[in-house]
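>>> below is the structure, and that's it, no one-letter string:
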């Protein structure tokens, strides 16, 4: 991954930045978590397209919800229909996509929710940026370490085929890199375990 001179996280409008003053809320995140009766977390699923992120995330959401947890699921494709519909697939746009999702996730965790995020998020720098905005223990990175050949064989959306044909440019795993997490809390290969076992693994990590 090539690094540009300007960081994608750099605030360009210095006047706007200097005018923004943090307003402290009377009701704290701790107060909200106590009302929710749970420990708020951000569970971040990362991996190649076809690795099972959305499938595992949905099953995890169902399991937590069934146990009375207050959750919300943010999925990569769904977010690009609304919040991030103005972004493309360049490295800068991908960084901004993850930055926005990270900030929204932080707001949800501050509200007392357990938020589940399913995003390819191919760059280590971007995932580390998201992790850095959470308090220690609030961020759980789940790496679906499913081999590329398995993901490509599944190809649920037909994206790998289009990428190999040159129809889709800058596709992670084919024409763009995926930087594997260096210290994910949970690592799962969905070619070796089923969805139920994957969900149990994440739940055990939360416990």
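Cool, the structure landed. Worth saying up front: this structure is predicted, and the values here are computed from it rather than measured. Numbering: from 1, shown residues only.
>>> CA only for contacts and neighbour counts going forward, please
Fine.
>>> I'd assumed residue 197 was in a helix, is it?
Yes. Residue 197: assigned to a helix according to DSSP: H, G, I helix; E, B strand; the rest coil.
>>> neighbours around it, how many?
14 (other C-alpha atoms under 10 Å).
>>> quick one: it and residue 86, what's the gap?
For residue 197, the distance to residue 86 equals 37 Å [C-alpha to C-alpha, to the nearest Å].
>>> just residue 108 next, same as before
Between residue 108 and residue 86 the computed distance is 22 Å (C-alpha to C-alpha).
>>> the two: which is more packed in?
More neighbours surround residue 108 than the other of residue 108 and residue 86, with 19 against 10 (other C-alpha under 10 Å).
>>> leaving out sequence neighbours, find the closest residue to that one.
Sequence neighbours aside, residue 115 is the residue nearest to residue 108 in space, at 6.7 Å (criterion: C-alpha to C-alpha, 6 or more residues apart in numbering).
>>> three-state assignment of that neighbour?
For residue 115, the secondary-structure state derived from three-state DSSP is strand.
>>> for it, what are its contacts?
Neighbouring residues of residue 115 by C-alpha atoms under 8 Å, 6 or more residues apart in numbering: 40-43, 71-74, 105, 108-109.
>>> does residue 181 touch residue 142 like I think?
No. Contact between residue 181 and residue 142 fails when scored by C-alpha atoms under 8 Å: they sit 9.0 Å apart.
>>> more neighbours: these two, which one.
More neighbours surround residue 142 than the other of residue 181 and residue 142, with 24 against 21 (other C-alpha under 10 Å).
>>> confirm that that one sits in a strand.
Yes. Counting by three-state DSSP, residue 142 is located in a strand.
>>> hang on, it packs against residue 183?
No. Contact between residue 142 and residue 183 fails when scored by C-alpha under 8 Å: they sit 9.8 Å apart.
>>> so which bits of the longest helix seen in the chain are buried?
Secondary structure of the chain per DSSP state H: the longest helix is helix 91-110. Buried residues in helix 91-110, counted by 16 or more other C-alpha atoms under 10 Å: 91, 94-99, 101-102, 105-106, 108-110.
>>> one more structure, for comparison:
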């Protein structure tokens, strides 16, 4: 299994949480996940990042990008997130998870402590940020089923938080994430 980062040892008697960041490729999910992780680590909160790109390099390397494979990708990551949550971690998931049904299934698997965050950025901004050239390749037909180009992204209807990363700084976005964690009672050690 590929896991990006873990901060120290958690307390399984304490409830964990799952910050489920969804949005287009290039919206800023991984950047925000890493920034939130650093902040949580600085206050000695136990956290882990489950990044969709990294998970596809390990646990989910056998999956493609068909609807069925994407459903399975989300299902597996949700179960891993739930396991870490049960051990008291704040789990930060950075995953496109493009459909209502996939995110609803993740919410069902994880249950209490699921916090859906829509990392919202216009497609044009995401394309500008794309250092790997994935959008250009998708537009040339080289990458089938690419979310936002040849595959639909269903924007969340009622997420707990919307972060417009084309207008909010990373710091402002992380502050909003911290606020949601605090309001929900998952972070007690706020500086």
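Ah, there it is. Everything quoted here is computed from the prediction, not taken from an experiment.
>>> returning to that earlier point: trace the residue nearest to residue 108 of structure 1 over to structure 2, please.
The alignment partner of residue 115 of structure 1 in structure 2, by TM-score structural alignment, is residue 91.
>>> give the aligned range of stretch 139-157 of structure 1 in structure 2.
The alignment of stretch 139-157 of structure 1 onto structure 2 (TM-score structural alignment) covers residues 114-132.
>>> other residues contacting that stretch?
Here stretch 114-132 of structure 2 makes contact (C-alpha under 8 Å, 6+ apart) with 17-29, 107, 135-136, 148, 155-156, 159-166.
>>> go again using 7 Å as the cut-off
Stretch 114-132 of structure 2 has contacts (C-alpha atoms under 7 Å, 6 or more residues apart in numbering) with 17-23, 25-29, 107, 135, 156, 159-166.
>>> and what of stretch 103-112 of structure 2?
Applying C-alpha under 7 Å, 6+ apart, the set of residues contacting stretch 103-112 of structure 2 from outside is 74-75, 78-79, 82, 97, 114.
>>> next one: that stretch to chain centre, how far?
Centroid displacement of stretch 103-112 of structure 2 relative to its chain, using C-alpha atoms, centre = their mean, to the nearest Å, is 13 Å.
>>> any buried residues in it, and which?
Residues of stretch 103-112 of structure 2 classed as buried by neighbour count (16+ other C-alpha under 10 Å): 103, 106-107, 109-110.
>>> re the thing from before, just give me the mean distance for the longest helix of structure 1 relative to structure 2.
Its aligned residues in structure 2 lie a mean 0.4 Å from helix 91-110 of structure 1 after superposition (mean C-alpha distance after the TM-score superposition for structure 1).
>>> elements contacting that helix?
Applying 3 or more C-alpha pairs under 7 Å, 6 or more residues apart in numbering; DSSP states H and E, one finds that helix 91-110 of structure 1 contacts strand 41-46, strand 114-118, helix 124-132.
>>> can I get the ones you listed in a markdown table with distance to residue 152 of structure 1?
What follows is those, written out as a markdown table (distance: least, C-alpha to C-alpha, whole Å):
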| stretch | distance to residue 152 of structure 1 |
| --- | --- |
| strand 41-46 | 16 |
| strand 114-118 | 18 |
| helix 124-132 | 22 |
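>>> closest to residue 17 of structure 1 out of those?
Closest approach to residue 17 of structure 1 among those (C-alpha to C-alpha): helix 124-132, 18.9 Å.
>>> state whether residue 151 of structure 1 is indeed within a helix.
Yes. Under three-state DSSP, residue 151 of structure 1 falls within a helix.
>>> for the spatially most central residue of structure 2, list the residues it contacts.
Centroid-nearest residue in structure 2: residue 94, 2.1 Å away (criterion: C-alpha atoms, centre = their mean). By C-alpha under 7 Å, 6+ apart, residue 94 of structure 2 lies in contact with 20-22, 29-30, 33, 50-52.
>>> may I ask which two of those are separated the most?
Greatest spatial distance among the contacts of residue 94 of structure 2 (C-alpha to C-alpha): 22 and 50, at 12.2 Å.
>>> neighbour-wise, which of those two wins?
Using other C-alpha under 10 Å as the criterion, residue 22 of structure 2 and residue 50 rank with residue 22 on top: 27 against 24.
>>> which position in structure 1 aligns with that one?
Counting by TM-score structural alignment, residue 22 of structure 2 lines up with residue 46 in structure 1.
>>> ok and the host helix or strand of residue 56 of structure 1 relative to strand 114-118, angle-wise?
Element membership of residue 56 of structure 1 [criterion: DSSP states H and E] is helix 53-66. Orientation note: helix 53-66 of structure 1 sits at an angle of 170 degrees relative to strand 114-118 (axes from the mean of the first three to the mean of the last three C-alpha atoms, to 10 degrees).
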